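Peer 1: coordinates only, sequence not included:
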C-alpha cells in the first residue's frame, strides 16, 4: 500500500543480500503529480489515470527484465499489483472499461514475454500490511506535497480496503510473507529489523528447500 515503507524495506533487503534494488522512481514521473492534483474535469479530459497506469506498467516491465540478471534482485513494487491499481481506478470511474481492456491486453502480452525469461516470477512477495490509520500517518510523515490533499482520502481508502483480498485471494505467482507495519518498525528499531530479516531468511530457505522458487 502507498506510504507503508516499501522503499526503506527494499533498501534494507538490498543491503542485507548485497543485491541491486529497483526502486519505483516517482521523481522523474511527470504524470504522477498531475494524477493527484488535477481536477475531476482535467482527469476526465486528459486521461491521466490511464496514462499513469501505462507508464507504471512499462517501468515495471523494464525493471523486471533487468532484475532477472541477479540471484537476489529486489523490486519495491511489482508488476502484479499494477493490475490491482488499474482495477481500483476503473471501479472508481477514473479509467474507462475500454481503457482497462486495453491495459489488460498489454499486461497479458508482457507476462507472456516474461514466460520466456529464465526466471519467470518472484521467489517471494513481501507484503507490508497496515491499518488505514497507519497508512495515512505514513503518507503525511513522508510529506510529498501532491499526496497531502484531503480530497485524496477516499482514493487511498479504496486502494487500502481491497489490498488484503488481492494479496490473499488473487496473487499466486509466489509465496507471500506478511509484515504487520502497525507493530513493526524495521527502519528505526534494530530488533524489528533483525526479526524481519530472520523471517525473510527462513522463508527463502523453505522455498529453496521445497523447490517452490522460480529459477
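Peer 2: Done, it's in. Since we're looking at a predicted model, the values are computed, not measured.

Peer 1: from here on, contacts and neighbour counts on C-alpha atoms
Peer 2: Will do.

Peer 1: dump the residue contacts of the closest residue to residue 31 other than its chain neighbours.
Peer 2: Leaving aside its chain neighbours, residue 31 sits nearest to residue 52 (6.0 Å; criterion: Cα to Cα, 6 or more residues apart in numbering). Residues in contact with residue 52 (Cα atoms under 8 Å, 6 or more residues apart in numbering) are 31-32, 35.

Peer 1: below is structure B, check it against A:
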C-alpha cells in the first residue's frame, strides 16, 4: 500500500462501527476519527419526539460532521492512515429519513455546498445486522440518550442503509454481515474481518464496467438473449480482463475450491432462511408467506452469494477454455428432447 489509507465504516445504529474502527486503527497502525454524536444537545429529545426535533438534530450533525471531516481528514492523511467510524454521506441518509418539506429543501442546499469539500475514502466498510440484533446491541451498551429509540425507527434506519448502499458508487465498499460474529470479543471473527478488509484494499472491491454489447446481436432465440441483453460470453471476457487487471489467479483447481466455498456460504444463507421460515410458520403464518418473508429478510446476502457462485463458474469455464453459453444451450437442448420417467404417485 503506497499511500496513507482512508477507511470509513458505516452501518445502522448499534452495528459496531466504533468498535471496528478501534480494531482497525490498531491493525493498520492508523489514527481513528470517531463521530462526536454525544455532543449533539438535541439527540435525546429527538429520540423522544422525532418530528419536533428532527431539523435541529440534523443540522447540528451536519455542521459537526463537516467540521470534523474538513479539518481533520486531509491533515491526518499527510502523516498517517485514518479510520473513521462514519461516512459524511450518512448525514444525508438520515436527513431524508427524518426531514420533510421545506426543512429538507434547506438541508439539501446546505449539504450540497458542504459535501464538495469532503475527502473520499479509499474503502467504505458497510456493516450489516438484522433489526433484532441491532436492538440487542443497543440495549447492551445502554447509552442514556438511546433508551428511547423504538424498534420501528431502527428498522427504518436499517432499510435506509440497504437502499443507500444498493446504489452507492462514490467509493469502493465492502459489505460485512455481522449478525453471527463478535469481532469485539472473538479473536477468530476479528481476524476474519481484518483479512477481508486487507483483501479488499489489495484487490479493490469495484469491478470495471462490463464490455459493451456488440452493435449487431442475433434477435432469434430466448428473450433473455435478445438484442440489448448481455451474453454469458461477455461475462466470461469480463472475468478474463478482470484477472489480468487485478493479477487474480486463473488456476482451474483453485477456482473450483473457491466455488465450493461460495456454495457453502450459499448453504449458510439458505439455513438462515429455513430457520426464519420455520419460526414464522410456528407463529401461524402460511408456509409460502413465511418463506417469502424469510427470503426477503436475507435477500441482499442471497444475491451476493449467488453472484459469487456465477463468477467462479465463469472463471472455471475460462480456465478450461469452454464457451459456457454454448455448452449450456447444447445441454438444455438435450434435456428438452430427453424423456425422464415420472415418479410413481
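Peer 2: Sure thing, it's come through. It should be emphasised that the depicted structure is a prediction, and the values quoted were computed from it without experimental measurement.

Peer 1: closest one of the contacts of residue 52 of structure 1 to residue 67 of structure 1?
Peer 2: Using Cα to Cα, the shortest approach to residue 67 of structure 1 within the contacts of residue 52 of structure 1 belongs to residue 32, at 23.8 Å.

Peer 1: so what corresponds to the residue nearest to residue 31 of structure 1 in structure 2?
Peer 2: In structure 2, residue 52 of structure 1 lines up with residue 57, judged by TM-score structural alignment.

Peer 1: would you map the helices across structure 1?
Peer 2: 6-17, 31-37, 40-46, 48-67, 79-91, 97-114, 132-142, 153-165, 190-209 (DSSP state H).

Peer 1: among these, which is nearest residue 181 of structure 1?
Peer 2: Nearest to residue 181 of structure 1 among these is helix 132-142 (7.8 Å), distances taken as Cα to Cα.

Peer 1: name the nearest residue to the residue most central in space within structure 1, sequence neighbours excluded.
Peer 2: A centroid search over structure 1 (Cα atoms, centre = their mean) returns residue 77, at 3.2 Å, as the residue closest to the centre. For residue 77 of structure 1, ignoring the flanking residues on the chain, the nearest one in space by Cα to Cα, 6+ apart is residue 24 at 6.4 Å.

Peer 1: for the one you found, give its distance to residue 102 of structure 1.
Peer 2: As judged by Cα to Cα, to the nearest Å, residue 24 of structure 1 and residue 102 of structure 1 stand 23 Å apart.

Peer 1: so the two - more neighbours on which side?
Peer 2: residue 24 (17 against 14; other Cα atoms under 10 Å).

Peer 1: list the contacts of the counterpart of the more buried one in structure 2.
Peer 2: Under the alignment (TM-score structural alignment), residue 24 of structure 1 pairs with residue 35 in structure 2. Applying Cα under 8 Å, 6+ apart to residue 35 of structure 2 gives the contacts 65, 84-86.

Peer 1: residue 45 of structure 2: neighbouring residues, count only.
Peer 2: 15.

Peer 1: swap in residue 51 of structure 1?
Peer 2: 16.

Peer 1: excluding sequence neighbours, find me the nearest residue to it.
Peer 2: Spatial nearest neighbour of residue 51 of structure 1, chain neighbours left out: residue 31 (7.5 Å); criterion: Cα to Cα, 6+ apart.

Peer 1: could you tell me where the lengthiest helix in structure 2 falls in structure 1?
Peer 2: Assignment by DSSP H gives helix 252-282 as the longest helix of structure 2. Following TM-score structural alignment, helix 252-282 of structure 2 has no partner segment in structure 1.

Peer 1: any idea which helix or strand comes after that helix?
Peer 2: helix 287-297 (DSSP states H and E).
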